[in-house]
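[1] Got a sequence here, can you model it:
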Amino acid sequence: MEIEAAKTLIDNAITEMEKVIVGKRTTLQLTVTALLANGHALFEDVPGVGKTTLAKTMATTFAGTYNRVQFTPDLLPSDIIGVSIFDRQKNQFEFKPGPIFATFLLADEINRATPRTQSALLEAMAENRVTLDGATHYLDDSFFVLATQNPTDYEGTYPLPEAQMDRFIMRLSIGYPNFDDELKLLTQRQSEPNLEIQQVVSHDQLIDLKQTVQSVHIDPVLLRYILDLATATRQHPSVRLGISPRGSLALAAASRAFALTNGRDYVIAADIQALIQPVFGHRIILNASNASVRDQILSDIVKSIPVPIRGE
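    Next up is the predicted model:
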């Protein structure tokens, strides 16, 4: 797909989603970036800011099926993946797929479930497939998890294991709208209570967009820049566990997708810098668990690493 055509298609999709997610174009762009980079997005937010609406809206805009799973302490892995049921007539087990078999899966309040249930998503998110009773079942080519989690100081939450956190290419937040945007939302809902979102991107077009991302060029100098940033997290005195190679790969992949959403077939340093917080922020483990300190550490690292100049 031509870059200009891809940019127009992405812009149209984001504009369509803005009909119901008002005033959050940057967040929508980053969420689409995660989708195009073949990743998954984790939202940590207060209730009622539109996370469920965002997942439903993406499923409609990008012509995908949508399922929602409410994670609770008694949720079992089979409630997500599915079960094998013995068919007496056929004298064999038959697989009954669970809600994970959709294009867009909303894993709502994922950290309210036990680690055993959380881990049921690991294989699916990493390899687009699930294994049950020795049989492998493949998911949609564009399988995308949009998970939400409550702040970890809320009661009844289980911290996501590091391996699970690492499967999310980005951690994002919608946040409260500003006054004017919320007033626009209230006015809109009063005048158009049954507003319908239209499909903008077909399944085949989504596949084409993902393939176009692969053709976006990232200069070797910028790859070294990404590695410099990752290495700096591993050497920082306040960081107990720095960015893994998977995290470096995630930043490179997200940078390509982000460049495409900005209408370019090449990555620039500003793309990488714009993504450092959402891609790296949830992957580093500090000696102290203060989120604001984490953000400051990443900001300091970005300032300390010189932006490369081509040819150096």
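
[2] From now on I want contacts and neighbour counts done on CA atoms only, so please keep to that.
    OK.

[3] What about Leu183, how many residues nearby?
    Look at Leu183: counted by other Cα atoms under 10 Å, it has 13 neighbours.

[4] For it, what is the enclosing helix or strand?
    In this structure, Leu183 sits in helix 179-191 according to DSSP states H and E.

[5] buried residues in that helix?
    For helix 179-191, a neighbour-count test (16 or more other Cα atoms under 10 Å) marks Leu185 as buried.

[6] Second input sequence below; structure requested for side-by-side comparison:
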Amino acid sequence: MSTSLAGQLPSLLAEVSGMSAPREVLHGLITSVVSGTHLVVDAPHADSPALTALRNLVRTLVPTPLGALATTTLSQATTPASLLDSLLVSHGKDAGEVPPDVAAPASLPVVTSGLQLPASSSPGTGGKASALSSAPTSPAGGYFPPLMATDELRRVAPVWMVVGLDMTHKSVQRALLKTLSYGRFSLGGTVYTLPANFVMVAVCTGADAGHVTSPLRDYFLTRVSLGASARIECPYPSAKARSFPYTAGDLVEMRMELARVYLHPDVLAYMKALVYALRQDPCVAEGITARAVPALSMAARVSALLKDRLFVTPADIQIVIGPVLAHRISLTSWSSSDATVLDLLEDHVSAIDPPV
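    Down below sits the predicted model:
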């Protein structure tokens, strides 16, 4: 029997009344919520009911009041300002839907690459928020005006589901990239800071995520696919009938457990060997950046935790390497016309012996 809450999580979610989802999508969402990272969902065939069910599934995974969910649908007409405005929710939104037993703590531990940082650190700055927030700013800097008080009536939603990111103009994607990189943005003369462990679920409704710029794709931990025949069922009942598989306090516990998952030096060396081999492969045009190893490490730790283990095995890396790296990699003309990124990853995994 599982001793950790994370180990029990998949079965707990399966017991939520009326909810069902493909295993790949469910585990991708769990990985993002537990690690406080971002997820791409390819859903080119998803209809409106499927997207509504996916949104409800995200709500179910993040206990209120942490689960103040902002949702928006983007198009080619979306501007950078309207994109950033869609990140904001009013204070007290969803307040009538908060069960009395899921009160959130003042802050959550920030988990990054298995290390726990102060909750004040911004996820977009790699734990260096203090230097950024204390540095003088100037309108001449080109992005942030002088710091002003945060809007008391609106705040950044801790969870954001955006549909159609691959359909937007590159200027919109650049604005989002800057926001994720700096961990904050300016709108209407006010500076808003992304909350710790901010989670973004980007749903790509085109053929794939290829129309999302490569630097932006690099900010998403994993990518999953909602196939044409896959179905998601997750009704959103009334506030009184709504039940959560875990509380906000449980989420804190899972994130603290994640920080304690051990990565043996031999397993880390195996992971780096895979990344190095991919970087040297003439078929790989781009995508294997400095974020590749930390991303693999984070996803492998979550994989171990969901199997009720506090240590990573080579099998965990082999499971997550596809979802973590496939959306980052672009192939060159040297690759076979019928070859895919997943085929390339499988070849490298087969060629490199894991540690015993």
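
[7] and the gap between the spatially most central residue of the second structure and Ala339 of the second structure?
    Closest to where the C-alpha atoms of the second structure average out (Cα atoms, centre = their mean) is His38, at 1.5 Å. Look at His38 of the second structure and Ala339 of the second structure: by Cα to Cα, to the nearest Å, they are 27 Å apart.

[8] quick one: the strands in the first structure?
    Taking DSSP state E to define them, one finds strands in the first structure at 41-44, 66-70, 82-87, 92-97, 104-108, 129-132, 135-138, 144-149, 170-172, 239-241, 285-286.

[9] With distance to Ala257 of the first structure and mean neighbour count added, can I get these in JSON lines?
    Below are those laid out as JSON lines (distance: least, Cα to Cα, whole Å; neighbours: other Cα atoms under 10 Å):
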{"stretch": "strand 41-44", "distance to Ala257 of the first structure": "14", "mean neighbour count": "23"}
{"stretch": "strand 66-70", "distance to Ala257 of the first structure": "23", "mean neighbour count": "18"}
{"stretch": "strand 82-87", "distance to Ala257 of the first structure": "32", "mean neighbour count": "14"}
{"stretch": "strand 92-97", "distance to Ala257 of the first structure": "31", "mean neighbour count": "13"}
{"stretch": "strand 104-108", "distance to Ala257 of the first structure": "18", "mean neighbour count": "25"}
{"stretch": "strand 129-132", "distance to Ala257 of the first structure": "23", "mean neighbour count": "17"}
{"stretch": "strand 135-138", "distance to Ala257 of the first structure": "24", "mean neighbour count": "12"}
{"stretch": "strand 144-149", "distance to Ala257 of the first structure": "15", "mean neighbour count": "25"}
{"stretch": "strand 170-172", "distance to Ala257 of the first structure": "13", "mean neighbour count": "25"}
{"stretch": "strand 239-241", "distance to Ala257 of the first structure": "27", "mean neighbour count": "16"}
{"stretch": "strand 285-286", "distance to Ala257 of the first structure": "26", "mean neighbour count": "18"}
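
[10] With distance to Pro161 of the first structure added, can I get the ones you listed in JSON lines?
    Below are these laid out as JSON lines (distance: least, Cα to Cα, whole Å):
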{"stretch": "strand 41-44", "distance to Pro161 of the first structure": "13"}
{"stretch": "strand 66-70", "distance to Pro161 of the first structure": "19"}
{"stretch": "strand 82-87", "distance to Pro161 of the first structure": "23"}
{"stretch": "strand 92-97", "distance to Pro161 of the first structure": "26"}
{"stretch": "strand 104-108", "distance to Pro161 of the first structure": "16"}
{"stretch": "strand 129-132", "distance to Pro161 of the first structure": "19"}
{"stretch": "strand 135-138", "distance to Pro161 of the first structure": "24"}
{"stretch": "strand 144-149", "distance to Pro161 of the first structure": "13"}
{"stretch": "strand 170-172", "distance to Pro161 of the first structure": "14"}
{"stretch": "strand 239-241", "distance to Pro161 of the first structure": "13"}
{"stretch": "strand 285-286", "distance to Pro161 of the first structure": "11"}
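
[11] out of these, which comes closest to Thr52 of the first structure?
    Comparing these by their distance to Thr52 of the first structure (Cα to Cα), the top pick is strand 104-108, with 7.2 Å.

[12] tell me the average deviation of that closest one from the second structure after fitting.
    Compared with the second structure after the fit, strand 104-108 of the first structure shows a mean deviation of 0.9 Å (mean Cα distance after the TM-score superposition for the first structure).

[13] In the second structure, which residues correspond to that strand?
    Across the second structure, the stretch matching strand 104-108 of the first structure (TM-score structural alignment) is residues 159-163.

[14] So what touches the matching stretch?
    Residues outside stretch 159-163 of the second structure that contact it (Cα atoms under 8 Å, 6 or more residues apart in numbering): 55, 66-74, 87, 198-205.

[15] for stretch 162-182 of the first structure, same thing?
    Residues outside stretch 162-182 of the first structure that contact it (Cα under 8 Å, 6+ apart) are 22-24, 27, 34, 39-46, 49-51, 118-119, 122, 125-126, 246-247, 250-251, 254, 278-283.

[16] where along the second structure do the helices fall?
    Secondary structure of the second structure (DSSP state H): helices located at 5-14, 23-35, 48-61, 80-85, 129-134, 170-182, 214-217, 248-259, 265-280, 292-306, 314-325, 341-351.
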